[in-house]
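S.K.: Quick one, what's the 3D model for this:
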Amino acid sequence: MNPDNHRQGLVSVVIPIYNGEKYISETIRSVMDQTYADLEVLCIIDGTKDQSLNLIKKLGDERFKIFEHENRGATYTRNRGLSLAAGEYIIFLDQDDVIKPEFIQAAIQEMIRTASTGVAVNGHVIDSKGQIIRRMYRVNKPKLTLGSLLKGNQMYTPSQVLLKRKSVSETGGFDIQADQADDWDMWIHQARSGKLVFLDRDLLRYRLHDANQHWDHDKMLRSELHIVERKLLGERNPQAIKSYSYLRYSERTADWSALAKALKLNALLIFQPRFYWTALHIAWTRRKSNAKQNGGTGLSQK
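M.R.: The predicted model follows:
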């Protein structure tokens, strides 16, 4: 995209699509229902062979542009959307999430009010049928400073963040090598070179379902370590940053050795309540697993 073709006020909505036929119509309708009308929607088919393409065409909105390529993954597809985007603003909307009608207008107003380069919103987690599970952020709201983000990704999804397109382009887009942690890498870049703020309004429905709940925890750890070891060595105390990756991994996998690795990297964890909460979580998870294996008694069989 030639920079001269970028249009002030326009919002580019980039939707990477892979096997998205179950939810894509609802997602796209949520974009069509926005109170902010100056939009372009880039629907990028990432090698899928389901009915997503036909469903998008049936909706018949001239603001929607469809692109196709062979399967390259979500990170590559987001970057292609970035290269095609003509907007002053951009949002990378996942194919199964839903934005409320005021999302874009409210986020732009907040961005202007705070002179920020990115606005993250609150919302609710929903299930496959659209039923609300819980509030995304209740008591502990995200702190989107660089120092806080270096301790871990506080976002649920790229869908909740409206960004200045120029600020994303200047960071080089999403890092394909960062894989499952590519969004964390992006938020770190944005906090370092710009300003991220949190808008505590219910503007998003983040969907959990069978296809997106089964994360590869080992792959996530490798992705996070790639960021720390390749990009954050210049930060103060990179070993401490790495320790939080192992701490998260130990919680997700109930792995005592990972918790010990985290403590070895950062002895100051012993002064943090989160360390003890994680230890209790591991102990409880392993006890439940042992109980299930031993017939529900929690005691070893003789």
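
S.K.: alpha carbons only for contacts and neighbour counts from here, please
M.R.: Fine.

S.K.: List the buried residues in the longest helix along the chain.
M.R.: If you go by DSSP state H, the chain has its longest helix at helix 273-293. For helix 273-293, burial by neighbour count (16 or more other CA atoms under 10 Å) applies to 275, 278-279, 281-282, 285-286, 290.

S.K.: Show me what counts as buried in the helix or strand hosting K219.
M.R.: Per DSSP states H and E: K219 is located in helix 217-231. By 16+ other CA under 10 Å, the buried positions in helix 217-231 come out as 220-228.

S.K.: Off-centre distance for it?
M.R.: 15 Å (CA atoms, centre = their mean, to the nearest Å).

S.K.: contacts for it?
M.R.: 177-182, 185, 238, 241-242, 245-246, 249, 252-253 (CA atoms under 8 Å, 6 or more residues apart in numbering).

S.K.: and for comparison, fold this next one:
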Amino acid sequence: MEKTDLINPPLVSVCIPAYNCEKHIGECVQSVLNQTYKNLEVIIVDDGSTDRTPSILADLKNDHVRLFHQKKSGAAAARNLAYNKSRGQFIKFLDGDDIINPGMIESQVELAVTNNKCIISATWGRFYNNDIHTFKFSPEECWQTLPACQWICSSWRNGHSMMQPGIFLLPRRIIETAGYWDEGLSLIDDLDFFTRAILTSPFVIFDPNAILYYRSGNSGSLSGHKHHQAVQSAFRSMDKATKTLLAICTGPEAKMASANIWQHFIYTIYPQYPNLVSMAQEKINQLGGSSLPFVAGGVTKRTASLIGWKLTKQLKNLFRLP
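M.R.: Next up is the predicted model:
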């Protein structure tokens, strides 16, 4: 594969959307500034924050950090603006409440310069209550180097449709080919964007030494929103992503992987959105069915084994149970 000269290390642009993240944006940016790799720029777009985020960002501004502001337009628009202001050969999109390990960018760049037509991925895990000591890895089948289609099928096989933006290091040329973030999407907009980007890459190269620390359980976080507009966004993103995959990868693995993320979507939203459930089920039927079981724990698992998952979900919804 084509190589890049490490005597002149490539510029890496870290693009961060920020909205009302006064509690976490400083820690996020500091994790980038503390990288062992120094030829980088941090581009932060404040998406119309109404808390102390703008003033905190102003204090963080330095020779490596550039700050821009926009009216509230959503994370996708903020990422697009940050990308358009970037100058790097390689791009990392990082959410404003996440953290990366100090050697992440250096480790990923070492792989990127010898595989510079490919996307580099990483490990990740969750931590809770803002306590990094609660961090645990979230191993996935796709934690390996794979051709693009196989990587996506591996990632989707368990039905999970969220791709963590911060795990990837992308060559600029891939973004220019795949296209920008869809600004009409909110919930799981990363699924649409990274499906297009990954399928523009021949391989996804896995870096076991790069770690994303995903802050989980934030009240008010986008991933916690289940209102109708957010759920519709998730449906549109899944529809776009599955069509993108199936236009290129036509085998049974791609069909099953696509059916499984639709099945997981149904398990998540049932019974609140019957129209979307019906449309998702029709897509599963067209794909030949799903192999994804209903996964739960504790009382929910025991109840589902007795009365079925649908009635269990109906009862939980009726009594507003978690």
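
S.K.: Got a TM-score for the pair?
M.R.: The TM-score (TM-score structural alignment, normalised by the length of structure 1) is 0.79; 285 aligned residues with a CA RMSD of 3.4 Å.

S.K.: Next, format the buried residues of helix 273-293 of structure 1 as a markdown table and append distance to H209 of structure 1.
M.R.: Shown next, in a markdown table, are these (distance: CA to CA, whole Å):
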| residue | distance to H209 of structure 1 |
| --- | --- |
| F275 | 29 |
| T278 | 25 |
| A279 | 28 |
| H281 | 24 |
| I282 | 25 |
| T285 | 22 |
| R286 | 25 |
| N290 | 27 |
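
S.K.: I205 of structure 2 should be in a helix, yeah?
M.R.: No. Remark: I205 of structure 2 does not belong to a helix; assigned using DSSP: H, G, I helix; E, B strand; the rest coil, it is strand.

S.K.: Distance check, it against V42 of structure 2.
M.R.: Distance, I205 of structure 2 to V42 of structure 2, using CA to CA, to the nearest Å: 24 Å.

S.K.: And for D192 of structure 2?
M.R.: 24 Å.

S.K.: how close does the aligned residue in structure 1 for W262 of structure 2 get to Y156 of structure 1?
M.R.: Counting by TM-score structural alignment, W262 of structure 2 corresponds to Y246 in structure 1. Going from Y246 of structure 1 to Y156 of structure 1 by CA to CA gives 19 Å.

S.K.: For those two, indicate the residue with more neighbours.
M.R.: The residue with more neighbours, out of Y246 of structure 1 and Y156, is Y246; 23 against 15, by other CA atoms under 10 Å.

S.K.: and the more buried one, that one's in a strand?
M.R.: No. Secondary structure of Y246 of structure 1 (three-state DSSP): helix, not part of a strand.

S.K.: Contact partners for it?
M.R.: Contacts of Y246 of structure 1 by CA under 8 Å, 6+ apart are 221, 258-259, 261-262.

S.K.: Go through the residues you listed and flag the ones preserved in structure 2.
M.R.: For the contacts of Y246 of structure 1, the subset whose aligned partners also touch in structure 2 (both residues aligned by TM-score structural alignment, their matches' CA atoms under 8 Å) is 259, 262.

S.K.: of the contacts of Y246 of structure 1, closest to E88 of structure 1?
M.R.: L221 (33.8 Å; CA to CA).
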